[in-house]
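# model this:
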Amino acid sequence: MEKKEVLITTPFITLGQLLKEESIIGTGGQAKWYLREHTIEVNDEPENRRGKKLYPKDTVNIPDEGLFIVRSRRED
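Alright, predicted model coming up:
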């Protein structure tokens, strides 16, 4: 499984924003559909809310896409 870092400059990013930024979906409006059709895990727990807040050190496992690790650009 490929691991990818997602760098954020804000305190958090939503799951829907992560899907869009990583080009898994084309528009924010597709997030609800995508999460209904695919099993995604946030910190090893199933998650289907596009508004779920992701903070630095959270992990998002998306089958067939990879494991995404949220990191803050402000971390040293």
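
# make it CA atoms for all contacts and neighbour counts henceforth
Noted.

# The chain: strands as residue ranges?
3-8, 13-14, 40-42, 45-47, 53-54, 59-62, 66-72 (DSSP state E).

# any idea which of these is most buried?
Mean neighbour counts were compared across those using mean count of other CA atoms under 10 Å; the top stretch is strand 59-62, at a mean of 21.

# ok, back up a step: need the strands of the chain in TSV (columns: distance to Gly29).
Shown next, in TSV, are the strands of the chain (distance: least, CA to CA, whole Å):
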stretch	distance to Gly29
strand 3-8	21
strand 13-14	13
strand 40-42	17
strand 45-47	17
strand 53-54	17
strand 59-62	18
strand 66-72	21
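
# one more to put side by side:
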Amino acid sequence: MAENIEIKTDQITLGQFLKLANVVESGGMTKLFLSEFAVYINGEQDQRRGRKLKVNDVVEIQEFGTFRVAKNDE
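Alright, predicted model coming up:
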């Protein structure tokens, strides 16, 4: 089951999402992380840290789990 990660905007970059999901500690670590781990977005591999994620997109990372982009309506 996917863990929901809530965002306040309509979209977020993969790099920002990884930081928000506590997968990486800082934005600077994102490039290195993406070069070492396979990241799948909606079932397709994508290593671009600038990739735009929208609400309901599913991000799968081996050894870290599955995450779903959710809207925070506050």
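
# After superposition, what's the TM-score, could you say?
Superposed pair, TM-score by TM-score structural alignment, normalised by the length of the second structure: 0.91. Supporting alignment: 73 aligned residues with a CA RMSD of 1.0 Å.

# quick revisit: out of the strands of the first structure, which gets nearest to Gly28 of the first structure?
Of all the strands of the first structure, strand 13-14 sits nearest to Gly28 of the first structure, with 10.7 Å by CA to CA.

# what's the closest one in contact with?
50-55 (CA atoms under 8 Å, 6 or more residues apart in numbering).

# That one against the second structure, how far on average?
On superposition with the second structure, the mean distance recorded for strand 13-14 of the first structure (mean CA distance after the TM-score superposition for the first structure) is 0.9 Å.

# So what's the gap between that strand and the chain middle?
Its chain's average C-alpha position is 7 Å from that of strand 13-14 of the first structure, according to CA atoms, centre = their mean, to the nearest Å.

# In contact with the residue nearest to Val39 of the second structure when sequence neighbours are not counted, which residues are there?
Closest residue in space to Val39 of the second structure, ignoring its immediate chain neighbours: Ile61 at 4.9 Å, by CA to CA, 6 or more residues apart in numbering. Contact analysis of Ile61 of the second structure by CA under 8 Å, 6+ apart lists 37-40.
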